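*Asks:* coordinates only, sequence not included:
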């Protein structure tokens, strides 16, 4: 079986964000949760709980983001 990029999900104090996902992305998220649950032997009750670790992993792997953050760069006004 392929090694997934995410590992076990750790509990942390969450904040609420409401966002709509395309149906195809939701289906992939559910499939990912099923595969991860099988791989880690840890049930994933809500596939939405994977979104935060996926975003964190994505940002951690983005070299340009890390470099800009270390340099103290912030987005220009209006570029959010």
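*Replies:* On my side now, so go ahead. As the structure is a computational prediction, the values presented were derived from the model and not from experiment.
*Asks:* from here on, contacts and neighbour counts on C-alpha atoms
*Replies:* Will do.
*Asks:* what's the single longest helix in the chain?
*Replies:* Longest helix in the chain, counting residues (DSSP state H): helix 23-40.
*Asks:* Name the residues of that one that are buried.
*Replies:* For helix 23-40, a neighbour-count test (16 or more other Cα atoms under 10 Å) marks 29-30, 32-37, 39 as buried.
*Asks:* so which of those comes closest to residue 1?
*Replies:* Nearest to residue 1 among these is residue 39, at 8.2 Å by Cα to Cα.
*Asks:* Closest to the centroid, which residue in the protein?
*Replies:* residue 54 (1.7 Å; Cα atoms, centre = their mean).
*Asks:* what about versus this one:
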């Protein structure tokens, strides 16, 4: 199987989201979902990929983490 940054997706209750994607990005998400699917199984829908990809991107962005720790946004109450 191809080594991908995303692993198995959790089966959380979906949240409705309306977003327009460039056609090329949508094709890439469709291809990614096909590669992420279990062998012989249906492809993962692009909508299910967006949140884990954004979470992974934010979690691995060192510049964002550093700015968040030291910037004005870090001083906001939770």
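*Replies:* Looks like it came in fine. Since this is a predicted model, take the numbers as computed values, not measurements.
*Asks:* Take the buried residues of helix 23-40 of structure 1 and write them to CSV, including distance to residue 7 of structure 1.
*Replies:* Below are the buried residues of helix 23-40 of structure 1 laid out as CSV (distance: Cα to Cα, whole Å):
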residue, distance to residue 7 of structure 1
29, 15
30, 16
32, 12
33, 11
34, 13
35, 11
36, 8
37, 10
39, 9
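*Asks:* What strand or helix carries residue 17 of structure 1?
*Replies:* In the assignment (DSSP states H and E), residue 17 of structure 1 maps to no helix and no strand.
*Asks:* picking up where we left off before, apart from its chain neighbours, what residue comes closest to the residue nearest to the centre of structure 1?
*Replies:* Distance criterion Cα to Cα, 6 or more residues apart in numbering; nearest residue to residue 54 of structure 1, sequence neighbours excluded, is residue 6 at 7.1 Å.
*Asks:* who are the neighbours in contact with the one you found?
*Replies:* 36, 53-54, 57 (Cα atoms under 8 Å, 6 or more residues apart in numbering).
*Asks:* and it, what pairs with it in structure 2?
*Replies:* Under the alignment (TM-score structural alignment), residue 6 of structure 1 pairs with residue 6 in structure 2.
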